[in-house]
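Chemist: next comes the sequence, and after it the predicted model I'd like to discuss.
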Amino acid sequence: MDFELVIPVAPAHINLFDKHIGQIIKYVNPVRTTVIANGAFIGEVKNKYPHIHFMNEDELDDTINMRFLRDYLQNRIGVSNRAGSYMQQFIKMVYAFKSQTPLYLTWDIDTIPHRPLSFFDEEKILFSYTDEYHVPYFDTMKRLFNMHKSFSKSFIAEHLMIDRDIMKEIVVKLQNVDLAKHWLVNGMDAVDDEFIGHSGFSEFETYGTYVFHNYKDRYKPRYFWHNRYDSKKISIRLYKKFISDIFDTSSFEVWAQSEIKLRRFKRFYKDTLERKKNFKLIEW
C-alpha cells in the first residue's frame, strides 16, 4: 500500500534533521515525503532537499499556531512550555485533511530505522505497541469519547501509520464536543489542570484506542524493538557498530561521543538478546 511520510520538526530537533532524514526516507520508502516546520527552518534547508515537500506549520490551520497554543496554556495555567508538544500532536492529526494519500506515516525526526521496514501484513496495517501506560491520557479520552483502555499495551511509539479517514472521524467527534470552539481546544479543555502542562493528551493513544474500538479488523499489532540512545551508558561508536543487529529503530536526543567501557556494552547487548529470545507478541 502506498503512503506519505509526514515528519513534524520542532525547533529543538532541527539539528537532527540533516543527520537523520536520508536514512529515514531510505528505509521507510514512502511515495512522498512532507516535512512540517516553522518558516525559519524551511528557509534554511529547503533548497538542499528538492525531493521533499515542505509545509509551514502556521499554514495548516486558520486558528491554531504556536502563538495561540502559548496563549492558551499561559492563560490557563500560567506557563506555556508545553506548547510545542501540543503543536506536534496537532500537526499529526490535522494533516488528515492535507494528505494526498489515504494513509500517512508520522515519524519523529529524532528516530532512525536501522533496516528496511514494512508497515503492512497483506491487507492489514501493522500497529506498533509499547509498554508505556499513562492514566491521564485515558481520563481525557473517557471525557471526550467515553472510551476506556481496552488494549493491554500502549500505542505510543516514534511513528504511527494513520488512515486519514479515521483521523478525520476523530477530529469531527472532537469538534462536536463544542461547536463554538476549535476541535483542538475541545481536546485540551478535557485535560485536567494538573496534567495540561505536562502530559494529558496523546494523539497516539487517542487514535489507537479509537481504532481498537471501531476498526480493529483493519490493523494488526506488532512490536518494534526500539531503544533511546543514552550517551552516559554506551559510546556512540559502539552503538552505531553493533546496535542495528538487535534494534529496529533508535532515538537520539544528542550525538555525544562519551566512551563507556566495553564490558558494560556487552552486558547491555546480552540482556537485550535475552529479552528478544523470550518475547511473545500480543494479539488483539
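Modeler: Okay, I see it. Numbering: from 1, shown residues only.
Chemist: only C-alpha atoms from now on, for both contacts and neighbour counts.
Modeler: Noted.
Chemist: show me where this protein has its strands.
Modeler: 4-8, 32-37, 53-56, 103-107, 111-113, 120-121, 124-128, 159-163, 219-222, 226-228, 249-251 (DSSP state E).
Chemist: residues touching the first one, excluding its own?
Modeler: It refers to strand 4-8. For strand 4-8, contacts defined as C-alpha atoms under 8 Å, 6 or more residues apart in numbering pick out 30-37, 88, 91-92, 99-101, 103-109.
Chemist: so who does the closest residue to I236 other than its chain neighbours touch?
Modeler: Distance criterion C-alpha to C-alpha, 6 or more residues apart in numbering; nearest residue to I236, sequence neighbours excluded, is Q257 at 5.8 Å. Shown in contact with Q257 (C-alpha under 8 Å, 6+ apart): S231, S235, I236, R237.
Chemist: gap between T106 and K261?
Modeler: 36 Å (C-alpha to C-alpha, to the nearest Å).
Chemist: can you check I246 too?
Modeler: Distance from I246 to K261, by C-alpha to C-alpha: 20 Å.
Chemist: so those two - more neighbours on which side?
Modeler: Each of I246 and K261 has its neighbours counted (other C-alpha atoms under 10 Å); I246 has more, 16 against 12.
Chemist: let's bring in a second one:
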Amino acid sequence: MTYDIVLCMHPSHKNIAVKTIKSLQYFLDGQKFFVITSQDAFTALKEKVDRNVPLYFVDENTLIEDFDLSEVKKAMLEEMGRNDRANWYFQQYLKMAVALHPEIGDYYLIWDSDTLLLRRIEFFDESGKILFNPMKGGSQSYFDLIKDALGIERQVEYSFINEHLMIKKALMVDLIHTLEEKAPENMSWVRYLIHSMGRQKFSYLGFSEFETYGNFAAYHHKDMYKPRVLKTARAGAEFFGMNPDKYDYFRLMRNGYSLISFEFRHRTSTFKVIKEKMKSRVYYYKYQVKGENKALRHNAIQMSN
C-alpha cells in the first residue's frame, strides 16, 4: 500500500526535522513528504535536506480556507475567553485539512517533526488493515467533545494519540464534511470545533485530531485499524540533547526502541547529556569489539551521515 508522509513543522524544529526526514526516508517507503509550515521555515529546511527527497511545501496560512492562525486565536478568544494554546490546536486542524490537498495520496502518514524513526515498521497487515500504536488512557474531555460535535460515544478502550498515525484520506475528508454538516449555518468546521470546546468549557485539553479521527473511523469501520504495540520514548532531549549521533542511535536501536521524540521542553543539564552520550559511546564500542549487531551499527551510521 502506498502512502505519503505529512509533517507539521514549527520553525524552531527545523534542525531536528532534518534528522526526522532522514530517518523516515531511510526506513520507510513514503512517496512524497508534505511539510506544513511557513515559507521561510520551508526554505531553510529544504537547504538542509537531501535534494533527492521529494519535499512538498504546504503553506500553513492558506491550507485552511479563510482560517489561519490569527483566525484561530480570534475564535478561541470569542468562544472560550482565552487563546494561549491556539498554536497547538491550529497544527491539529492543519493535519486534518491536508486531506483536502489536491496532491495528497489516498493514505498519508502524519508524523511528528521532532520524532526520529529507529527501525523499519509496517503500517498495513496482510489483509490491508491499518496498523497503529495504541496508548493507554486518554483525556475524558476529548471524548466529551467528540460526543458534543459528532454525537459519537468513545468507541475503543485505548487512545489513538501518538507521535504518528496513518490516515485514510477519504475517511478524513468524510469527517471534515460531517463536521461541516453539523455546524450551524455559515460556520466553518474549524470554528465549529472551537465552538464545541467553548460549549464544553475546555481550553487546555479540549480537542485531539487523532482521538476524533480514530473514534470516527472505529464508529464507521470497526475493524479498519489494528493495534500494534511499539517501544517508544519521548524524552530524547533529556538524555541526548537536541543533536543525537550514531552512538545514541545504536544504543536506542540495541535496546529495542522503534522511535524517539526530541522535545525542547525535555532539555536538561549539559552534564547529564554529556554523561549519557559517553554511555552511548561505550555501548557502541562494546558491541563493535564483540562483532555483534553489525546491521544496527550500519543503520545508525546511515542515519547520522
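Modeler: Nice, I can see it. What you see is a predicted model, and the numbers here were worked out from it, not measured in a lab.
Chemist: for the contacts of strand 4-8 of the first structure, which PyMOL command selects only the ones that are buried?
Modeler: With 16 or more other C-alpha atoms under 10 Å as the burial test, the buried ones among these are selected in PyMOL as follows:
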select buried, resi 30+32+33+34+35+36+37+88+91+92+99+101+103+104+105+106+107+108+109
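Chemist: max-length helix in the second structure?
Modeler: Taking DSSP state H as the criterion, the second structure has its longest helix at helix 270-290.
Chemist: coming back round to it: in TSV: the strands of the first structure, plus distance to G197 of the first structure.
Modeler: Formatted as TSV, these follow (distance: least, C-alpha to C-alpha, whole Å):
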stretch	distance to G197 of the first structure
strand 4-8	21
strand 32-37	22
strand 53-56	25
strand 103-107	24
strand 111-113	25
strand 120-121	36
strand 124-128	27
strand 159-163	23
strand 219-222	31
strand 226-228	24
strand 249-251	24
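Chemist: any idea which of those strands is most buried?
Modeler: Ranked by mean neighbour count, the strands of the first structure are led by strand 4-8 with a mean of 24 (mean count of other C-alpha atoms under 10 Å).
Chemist: which residue lines up with N146 of the first structure in the second structure?
Modeler: In the second structure, N146 of the first structure lines up with G151, judged by TM-score structural alignment.
Chemist: repeat that for G187 of the first structure.
Modeler: By TM-score structural alignment, G187 of the first structure lines up with L193.
Chemist: excluding its backbone neighbours, what's nearest that match?
Modeler: A149 (6.9 Å).
Chemist: touching, that neighbour and L179? I think so.
Modeler: Yes. Between A149 of the second structure and L179 there is a contact at 7.2 Å, judged by C-alpha atoms under 8 Å.
Chemist: which neighbours do these two share?
Modeler: With C-alpha under 8 Å, 6+ apart as the test, A149 of the second structure and L179 both reach Y192.
Chemist: returning to that earlier point: ok, the residue nearest to I236 of the first structure to N15 of the first structure distance?
Modeler: Using C-alpha to C-alpha, Q257 of the first structure is found at 16 Å from N15 of the first structure.
Chemist: again with K173 of the first structure
Modeler: Distance from K173 of the first structure to N15 of the first structure, by C-alpha to C-alpha: 37 Å.
Chemist: run through the residues that contact T206 of the first structure.
Modeler: Y137, M141.
Chemist: which residue in the second structure aligns with it?
Modeler: In the second structure, T206 of the first structure lines up with T212, judged by TM-score structural alignment.
Chemist: ditto for I52 of the first structure
Modeler: Checking TM-score structural alignment: I52 of the first structure goes with L55.
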